[in-house]
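Student: How does the following fold in three dimensions:
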Amino acid sequence: MNCERLSIRNHRHVIERIIIKGTLVLDTPTCLGSGDVEGDTDLVILRDSVEDKALLMGSSIAGALRNYLRDYEYGYNAEEICVLFGGQRSEEEGEQSPLIINDAISNTIPHVELRDGVKINSITRTAEDGQKYDLELLEAGTKFDISFELIIENNREKLIRELVIVLQGLESGKIPIGMKKQRGFGRCHVEEWQVWKFDLQKSDERLDWLNFEHWKLGLFSSYPIHKSIEEALGLFLDEKEDKRDRLTIHSTFTLASPLLIRSGQASSDKAPDVVHLKSRRNGEFQPVLSGTSLAGVLRHRAERIVNTLQKNTSIIDEIFGVDFSKDKTKKAKVSRLIVHESVIKKSNDLVQNRIAIDRFTGGALHGALFNEQPIFGSDKTELKLELELRQPKPHEIGLLLLLIKDLWTGDLPVGGTSSIGRGRLQGKTATITLALENKSWNITQASENEPLIIDNSEDLEKFVDALNEEVAA
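Tutor: Okay, the predicted model is just below:
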């Protein structure tokens, strides 16, 4: 490049740089797929080629943060006006993002969980041909050392505010990463932060930035550690600034009958033929109700309700999304309903022996003896279900209320072998919240034989009426 071209080049006038490091911890199993289809499973995790540790791409973090910032500032599906991530791909003369996000590798060689899934026919309630898959997941508790660098030319206050928004969302567990986020995978939070500020208009701080050990992973033991990014950057957010329109349902259930969600991997050679799905949490395997299983059950029951009301099932696609690979007649659409994975606390594992019966002779089929290990509940058994619907409409809220009612009364079983009485839940408490309208309702039931106590039941009834009006329309 000659001197003349250098003189007319539009150089960036950087006045400040801020470096941020943190420790990100996975709260639920996470799918960081590599796209490689030649492994033992349909989808394997992305690994570092040198150390065989899990690799979290900076582009994956950036995409999750960018979407969250847009939703937080302007609401879902709004036009993007933020400056933190530069111009959009559609812009011919977009600007480079002032935020640099580095790739991160896990602190240790990760433990991997194998999960399998299958599409169930809503009419026959059996598995569809060719719709079985399996995938690798990073177990909960895996840690990554993440690193950011903010380059400031102008708009300092706006840049730092937007940076605090996205990092506070990451810190508090509001921003999942990886694949299948709508089904509970990829939830995470940040435990600790360290922040360095360099005023490049001062010669000594320019030298400090040049001598900074950018390559060093992890937190610096000789530098202050902050639990809150708001405190570290000196800017505190107002919760009222959040423009995300969403309905959240936090409910507590117990097991009214045994529950069996089949696991795709046996813990040992001597394990029963079928065991309940477990996930490693806090160093031990705990039984879970997966978000994929619960979402499938809710979708099938929603279809049944809508068909009974003689309404077009497009309302189901609007809530649960459309998978183009499974139905090429429809346009792909992401699910607006987020169904989180739930840990089942204080349950018991018992093995039951079963045998298949020949329907013609009435006798036992030869070689058809098998054993299963479902989980059984007690008075202390508890699982918390968490649902979130983005951009809720009144009739959609009404449909979700009917689904929660069916779960609550045990009319809607979850998991497998429901035909022999398994998978029934019993509701205990529920809190329903409409974020933008700042409204909430509480539902409690002390025991199965006690009456329901509902706050402002008339308001909830209006949502169900809206569903009936939608059907009439």
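
Student: When you work out contacts or count neighbours from here on, use the C-alpha atoms and nothing else.
Tutor: Fine.

Student: what about the residue nearest to residue 139 when sequence neighbours are not counted, neighbour count?
Tutor: Spatial nearest neighbour of residue 139, chain neighbours left out: residue 29 (4.6 Å); criterion: CA to CA, 6 or more residues apart in numbering. For residue 29, the count of nearby residues is 27 (other CA atoms under 10 Å).

Student: Next, the buried residues of the strand or helix carrying residue 288.
Tutor: Using DSSP states H and E, residue 288 maps to strand 284-289. For strand 284-289, the neighbour count (16 or more other CA atoms under 10 Å) marks 286-289 as buried.

Student: got the contact list for the very next helix or strand once past that strand?
Tutor: Moving toward the C-terminus from strand 284-289, the next helix or strand (DSSP H and E) is helix 291-308. With CA atoms under 8 Å, 6 or more residues apart in numbering as the test, helix 291-308 has contacts from 117, 120, 122, 183-184, 261, 312-313, 316, 320, 339-342, 399, 403, 412-415.

Student: what do you get for stretch 19-27?
Tutor: With contact meaning CA under 8 Å, 6+ apart, stretch 19-27 is reached by 139-150, 186-197, 218-219.

Student: and that stretch, how far out from the chain's middle?
Tutor: Mean C-alpha position of stretch 19-27 versus that of the full chain (CA atoms, centre = their mean, to the nearest Å) differs by 17 Å.

Student: Check stretch 175-191 too.
Tutor: 4 Å.

Student: likewise stretch 71-79?
Tutor: The chain centroid and the centroid of stretch 71-79 are separated by 19 Å, computed with CA atoms, centre = their mean.

Student: want to put them side by side, so please do this one too:
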Amino acid sequence: MSTRRRFTFTLRAKTPIHFGGNLQGALLLDGDDKPFVSGNSIGGALRSWLNASSEVISADIMYYLGGPKKSIDEKEEFEESRVYISDGHLKLPDNPLVIDQGNAGLLAMEGTAVDPKTGSALNNHKYTRYDLPQGTELVFTVECDTNPEETTSPKEADITDAAHVRLSFTKLIYTWATAIHRGELRFGGQKSNGHGRFSLEHLTCREFLFDSSEALEQFIFNRHKGEEKDCTEDARKYVEYILGHPTIELSLKGHFPYGVYQSYTDREQSKEHGTQVTGLLRSVDETYYLPGSSIKGILRHEMRRLLFRMLPDQERSIAEREIRVDTLLQEWFGSQDKIGSVMVSNVVIDEVSEMNIERINNQNTKPTYNRIDRITGGVIDGALKTQNEVRGSAEIRLELRVGKDVEDVKYAEGKLFPLIYLLRNIGSGLLPLGGRTVIGLGQFEAKETEVYLDGDILRFSNTGPLDEKGQAELKVYYDLFVAFLNKEGEA
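Tutor: From the prediction side, this is the model:
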């Protein structure tokens, strides 16, 4: 006699989401041209997070999700998964605003490919990507045959089981729920750019006890009927128990006094002015913003320079130092095989004023520049460039992930100093954002860099030398950073 448990996740997107199809930038569509998520994609995200985290041991991952393994005689075998994961059903928010109609009337976003080594944009590598908006609902089920005595309400004793005791299926489900709550477990593409984050709205469980042939028939023909238990509150209690320390947050609150710009085509402005106008991206509610990927690219590039200065060059070739720095960068910003510690939000521009130039005919127009021939350095005849530059206030916000153990906190704090250092450079105007920075655009002014840590707020001035208190506090995190580099390898 066994019991099959089927958990149904109902998630709501807190960020844009992208589930890619066969064509670059397109969404995966079903036979009715509606977006959906394959069970393989969901299962891949669930397994990928388990492999990258330390929450579940590899033996339990293999037991539930299967995979390739070696037999006693060292032959390659494949263990089948005990868990079934359904395709995901997507429901868009009511009457969502869209920027552009295309690909089943979904949100069209422009992007620029970034060179991972330099952090700068690649020439002539723009693309259009279709996303689903924030508020989209994702529903999928995960089911498995379990022990009939297993409970869906874990007690503290269950939560603190020794590692050698096999993880219960319920605990595995609640562990995934916790990771979703933390924002660590994300779904779809563009995760490193802040996409794919969900909140847990509901979690329900339906049990099927196979104690007779009638029960088996009931499961086969009426599996979607019957009573479901709401496990949402149990999952949230489990989350609260094992969540541990909150995320460390860093913030710059300031403004762009001289304007900020990026060269994305502004369709509305282009229609209005009768010529191509480029500028910042706009969200679904027409709000200007700098994509988190752009900020992340700048931080990664500047972090690379900082690490090269910090690491010794004795007895190490340039190629070896490149590998060493790339490995360290993955600790902050991740890679295809590793979850990064830093999450960067889109920078929304508030209190916007668009830049206009007053002409002699009493008409205001957008700033217009001559295009430059990069080979000769001279202007290109008959080629003008019209830009939509905007001023406004904004907040640049980073999240630094922290584990639940004391050692995890120390490890995270060791990665804090360079982020404070880089944000102070941005807030003092030394590190401009966006494009056309050589003509003064993109300078950001923020009086302080704020760090939200363990319920306290640390403030570091960006407008001049730090006072004695600020120097002492920053020195603590500098020493932790050096200790982190020593732990990860020579520094």
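
Student: Please identify the residue in the second structure that aligns with residue 229 of the first structure.
Tutor: Counting by TM-score structural alignment, residue 229 of the first structure lines up with residue 232 in the second structure.

Student: Tell me, how many residues neighbour its match?
Tutor: For residue 232 of the second structure, using other CA under 10 Å, the count is 19.

Student: Can you tell me how far it is from residue 239 of the second structure?
Tutor: 10 Å (CA to CA, to the nearest Å).

Student: Ok, residue 406 of the second structure next?
Tutor: Computed as CA to CA, the residue 406 of the second structure to residue 239 of the second structure distance reads 18 Å.

Student: And these two? Which one has more around it.
Tutor: Neighbours per residue (other CA under 10 Å) separate residue 406 of the second structure from residue 239, with residue 239 holding more: 20 against 12.

Student: residues in contact with that one?
Tutor: With contacts taken as CA under 8 Å, 6+ apart, residue 239 of the second structure has the following neighbours: 174-175, 177-178, 181.

Student: Check which helix or strand the counterpart of residue 339 of the first structure in the second structure maps to.
Tutor: Aligned counterpart of residue 339 of the first structure in the second structure: residue 343 (TM-score structural alignment). Assigned by DSSP H and E, residue 343 of the second structure belongs to strand 342-344.

Student: Run through the neighbouring helices and strands of that strand.
Tutor: Contacts defined by 3 or more CA pairs under 8 Å, 6 or more residues apart in numbering; DSSP states H and E place strand 342-344 of the second structure against helix 292-310, helix 318-333, strand 390-400.

Student: how about residue 422 of the second structure, what's its partner in the first structure?
Tutor: Checking with TM-score structural alignment, residue 422 of the second structure has residue 403 as its match.

Student: mind listing what that match touches?
Tutor: Neighbours of residue 403 of the first structure in contact, by CA under 8 Å, 6+ apart: 298, 301-302.

Student: one more time with 7 Å
Tutor: residue 298 (CA atoms under 7 Å, 6 or more residues apart in numbering).

Student: before we move on, the earlier item: tell me which residues are up against the strand holding residue 288 of the first structure.
Tutor: 276-280, 341-344.

Student: Likewise for stretch 455-467 of the first structure?
Tutor: Under the criterion CA under 7 Å, 6+ apart, residues 394-399, 441-443 lie in contact with stretch 455-467 of the first structure.

Student: if you go through the first structure in chain order, where are the helices?
Tutor: Counting by DSSP state H, residue ranges of the helices within the first structure are 3-8, 58-74, 156-171, 203-211, 229-233, 291-308, 314-320, 394-408, 457-472.

Student: can you give me the offset of the longest one from its chain's centre?
Tutor: Chain-centre distance of helix 291-308 of the first structure: 19 Å, with CA atoms, centre = their mean.

Student: Now do the strands for the stretch 51-200 of the second structure: every range, in order, please.
Tutor: 67-70, 76-79, 83-85, 89-91, 107-114, 121-131, 137-146, 198-210 (DSSP state E, counting those that start in this stretch).

Student: Mean per-residue distance, the strand holding residue 343 of the second structure versus the first structure.
Tutor: Strand 342-344 of the second structure: mean distance to aligned residues in the first structure after superposition is 3.2 Å, counting by mean CA distance after the TM-score superposition for the first structure.

Student: State the number of residues packed around residue 19 of the second structure.
Tutor: A total of 22 residues lie near residue 19 of the second structure under the criterion other CA under 10 Å.

Student: Leaving out the residues flanking it, which one is nearest to it?
Tutor: Using CA to CA, 6+ apart, the closest residue to residue 19 of the second structure is residue 188 (4.8 Å).

Student: swap in residue 35 of the second structure?
Tutor: The shortest distance from residue 35 of the second structure to any non-neighbouring residue, by CA to CA, 6+ apart, is to residue 29 (4.3 Å).

Student: how deep is residue 418 of the first structure tucked in, by neighbour count?
Tutor: Residue 418 of the first structure: 16 neighbours (other CA under 10 Å).

Student: And it? What does it align with in the second structure?
Tutor: Residue 418 of the first structure maps onto residue 437 in the second structure, by TM-score structural alignment.

Student: who are the neighbours in contact with that match?
Tutor: Contact analysis of residue 437 of the second structure by CA under 7 Å, 6+ apart lists nothing.

Student: And the one 5 residues further on, by the same measure?
Tutor: When contacts are counted by CA under 7 Å, 6+ apart, residue 442 of the second structure touches 256, 259-261, 432-434.

Student: ok, now with 8 Å
Tutor: Contacts of residue 442 of the second structure by CA under 8 Å, 6+ apart are 256, 258-261, 432-436.
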